[in-house]
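Undergrad: just need the structure, nothing else, for what follows:
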Amino acid sequence: MSDSELHEVPDFIDDENVENELYEHHRLVVDKGQGLLRIDKFLMLRIENASRNKIQQAAKAGNILVNNVAVKQNYRVKPLDVISVVLAFPPRDTTVYPQDIPLNIIYEDAYLLVVNKNAGMVVHPGYANFDGTMLNALVWHFRHQPGAKPDAMPLLVHRIDKDTSGIILVAKTEEAQSKLANEFFHHTIQRTYQAIVWGVPRESEGTVTGNVGRNLSNRLVMSVFPDGIHGKHAVTHYKLLRDFSYVSLVECKL
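TA: Next comes the predicted model:
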């Protein structure tokens, strides 16, 4: 900042207020039909990657407001409450910036492209992985094509986990994204994976069903829940390909 900019700062600004300024990171309005629920549990279910411990720490620090008043972690939310989570630093920039990262693109046309993702690469920015992702690499690829628009953006249809390698379809147009998403929704696209698992399945073939969602205690871990309680319903058909005694190679179809 230049000296001239410093002189433009109004004399009436209170330095103490500047230091204590809080920035709103989340704002939620409780539904009309919401029953009484502790605010730490409510926020854990509404804010992605938020652990109950972190929420309780924020409440103790006075960073959780209900109707502009700081509340404790045992406050019970009521219908139409306005909840704000405020912190001493501004929200992180969520813009996906282009990064020149090598990609294994095995097919591409005017409507979509197919990436063979390596294990260890995160598909899109998220908690603890704000850049260096496949999406950052795709933005670079899109914007360095002949005649590309400077704001060209890839449109993700699905994803696979960081430590999983495999094929990912990426749409180039909204129409292609809509049609591909419809295929995934109606399970008309077959997805087959191979995995190494501990032990040997009792049956050489079978089906595993359950609801998959984030663990209620640790939001960074996925868990399987009984049907109809939490998570998204999932069905996996498996087939034993090879028995190594203590581990097995299995084929999984979703």
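Undergrad: please count neighbours and contacts with C-alpha atoms only from this point.
TA: OK.
Undergrad: for the helix or strand hosting I196, which positions count as buried?
TA: When elements are assigned from DSSP states H and E, I196 belongs to strand 192-198. By neighbour count with 16 or more other C-alpha atoms under 10 Å, strand 192-198 contains the buried residues Q194.
Undergrad: that one packs against which elements?
TA: strand 247-253 (3 or more C-alpha pairs under 8 Å, 6 or more residues apart in numbering; DSSP states H and E).
Undergrad: let's see this one next, to set against the first:
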Amino acid sequence: MSPTWRRPPLPEETFTDDFGQGEGELLTLTYPKPLPMRLDRWLVSQRKEQSRARIQKFIDAGYVRVNGKAGKAKTPLRQGDEVQLWMPPPEPLPYLQPEPMDLDVLFEDGHLIVLNKPAGLTVHPAPGNKDGTLVNGLLHHCPDLPGISGKLRPGIVHRLDKDTTGCIVIAKSQEALVKLQVQIQKRIASREYFAVVHGVPNGDSGTIVGAIGRHPADRKKYAVVSGANGRYACTHWSLVERLGDYSLLRFKLDTGRTHQIRVHCAHMNHPVVGDPTYSRCRKLPVEMPGQALHAVQLGLDHPITRERMVFEAPLPAVMDKLISVLRRRVHQS
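TA: Presented below is the predicted three-dimensional model:
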């Protein structure tokens, strides 16, 4: 037996407040199972386009009733209980403005968009940086985006650093966002990167495991720290090509911590070329706009059709030039 959904008029004798009134969506459903289940867990299973945290916020705000009474997250549901959920309309973005922007679209449908992000483009706004971000361009490209995932990061599933280039996926609906974020968390989605680093690592492949947290001396940086002071991070690397005093490496992420590849490379004494934060070398064979780090491949299951999809982004011209110059130097030596 599946839950029954309907949108009835709210009986005046049931509520004396404004529950379910005005703009928004009011849903009524019946709990069908013989065994009890917590209210929040069942609602998440029925409204998969909403995250558990968002459902719990609805409950805490008094937007959920069980048999006419305000529910709590741990309220046990029993067969035949009537649950009403009122979902208010999305909060508007207060100051973000859509901006026309040339987007390098690798794929797009009604549920998601995959882009090849250029260097120099910040993904989402932050205090003091509200213009010229990828989100501003996406708001112009996708008018429905403002209602997704929050005030400053609508639709953003994962992020790339400002000067990191390559594949990035953005959800175009709340359902797609939640399902794609789960894929990132459960490692169903795969992310692979190319980077040119200083020096040549020992061996042809390896794994870096090191918790990442704030640098103890410079709070603007991150570093490999003790497990108690950071979050577990795991990066797999393989050597693609030796380039004299440099190397081209390919990385695969198990986790997605802030600056993860950059911090792990610096930790193994092979910082990413051009990294303004974690590399001390400033004399480079090619002028770089930032670190030579590129998200070359993104694999994911389509959040609606479940089809496996793999996207690849070509190397940016400046990184391709850097590799060509280094190869030429090797051949000339």
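Undergrad: mind checking the TM-score on these two?
TA: Here the superposed chains carry a TM-score of 0.57, computed using TM-score structural alignment, normalised by the length of structure 1; 156 aligned residues with a C-alpha RMSD of 2.0 Å.
Undergrad: the helix or strand following the strand holding I196 of structure 1 vs structure 2 - mean distance after superposition?
TA: Once strand 192-198 of structure 1 ends, the next helix or strand along the chain (criterion: DSSP H and E) is strand 205-214. On superposition with structure 2, the mean distance recorded for strand 205-214 of structure 1 (mean C-alpha distance after the TM-score superposition for structure 1) is 1.2 Å.
Undergrad: run through the helices of the stretch 101-250 of structure 1 in chain order.
TA: With helices called from DSSP state H, counting those that start in this stretch, the stretch 101-250 of structure 1 shows them at 134-143, 174-185.
Undergrad: hmm, back to that, hmm, who's touching the strand holding I196 of structure 1?
TA: Contacting residues not belonging to strand 192-198 of structure 1 are listed as G166, Y246, V247, S248, L249, V250, E251, C252, K253, L254 [C-alpha atoms under 8 Å, 6 or more residues apart in numbering].
Undergrad: by how much does it deviate from structure 2 on average?
TA: Strand 192-198 of structure 1 differs from its equivalent in structure 2 by a mean of 0.5 Å after superposition (mean C-alpha distance after the TM-score superposition for structure 1).
Undergrad: that strand versus strand 247-253: what angle between them?
TA: Here strand 192-198 of structure 1 runs at an angle of 150 degrees relative to strand 247-253 (axes from the mean of the first three to the mean of the last three C-alpha atoms, to 10 degrees).
Undergrad: so strand 192-198 of structure 1 matches what in structure 2?
TA: Mapped onto structure 2 using TM-score structural alignment, strand 192-198 of structure 1 covers residues 192-198.
Undergrad: circling back to that earlier point, can you select the buried ones among the contacts of strand 192-198 of structure 1 for me in PyMOL?
TA: Typed into PyMOL, the next command selects the buried ones out of the contacts of strand 192-198 of structure 1 (criterion: 16+ other C-alpha under 10 Å):
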select buried, resi 166+248+249+250+251+252
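Undergrad: contacting residues for G206 of structure 2?
TA: Contacts for G206 of structure 2 (C-alpha under 8 Å, 6+ apart) come out as H236, W237, S238.
Undergrad: give me the distance between it and R250 of structure 2.
TA: As judged by C-alpha to C-alpha, to the nearest Å, G206 of structure 2 and R250 of structure 2 stand 11 Å apart.
Undergrad: give me the common contacts of the two.
TA: Common contact partners of G206 of structure 2 and R250 (C-alpha under 8 Å, 6+ apart): W237, S238.
Undergrad: isn't S226 of structure 2 up against H215?
TA: No: using C-alpha atoms under 8 Å, S226 of structure 2 makes no contact with H215, being 11.0 Å away.
Undergrad: name the helix or strand for H26 of structure 1, please.
TA: Element membership of H26 of structure 1 [criterion: DSSP H and E] is strand 23-29.
Undergrad: can you pull the buried residues of that strand?
TA: When burial is assessed from 16+ other C-alpha under 10 Å, strand 23-29 of structure 1 yields the following buried residues: E24.
Undergrad: that one - contacts with which helices or strands?
TA: Secondary-structure packing of strand 23-29 of structure 1 (3+ C-alpha pairs under 8 Å, 6+ apart): strand 82-87.
Undergrad: which residue numbers in structure 2 does the strand it packs on align to?
TA: Going by TM-score structural alignment: strand 82-87 of structure 1 matches no residues.
Undergrad: before we move on, the earlier item: which of the contacts of G206 of structure 2 tops the neighbour count?
TA: W237 (21 neighbours; other C-alpha atoms under 10 Å).
Undergrad: just confirm it contacts R250, I think it does.
TA: Yes: using C-alpha under 8 Å, W237 of structure 2 is in contact with R250, at 5.6 Å.
Undergrad: correct me if wrong: H230 of structure 1 contacts G210.
TA: No: between H230 of structure 1 and G210 there is no contact under C-alpha under 8 Å: 9.8 Å.
Undergrad: if we can go back for a sec, and the strand holding I196 of structure 1, how far from the chain's centre?
TA: From the chain centre to the centre of strand 192-198 of structure 1 is a distance of 23 Å (C-alpha atoms, centre = their mean, to the nearest Å).
Undergrad: can you count the residues close to D102 of structure 2?
TA: A count of nearby residues for D102 of structure 2, using other C-alpha under 10 Å, gives 8.
Undergrad: tell me the contacts of the closest residue to it other than its chain neighbours?
TA: Excluding its sequence neighbours, the residue lying closest to D102 of structure 2 (C-alpha to C-alpha, 6 or more residues apart in numbering) is G137, at 7.9 Å. G137 of structure 2 sits next to P98, E99, P100, M101, D102, L103 when contact means C-alpha under 8 Å, 6+ apart.
Undergrad: I'd like to know how many residues surround the last one.
TA: Same thing as L103 of structure 2. By other C-alpha under 10 Å, the residues close to L103 of structure 2 number 15.
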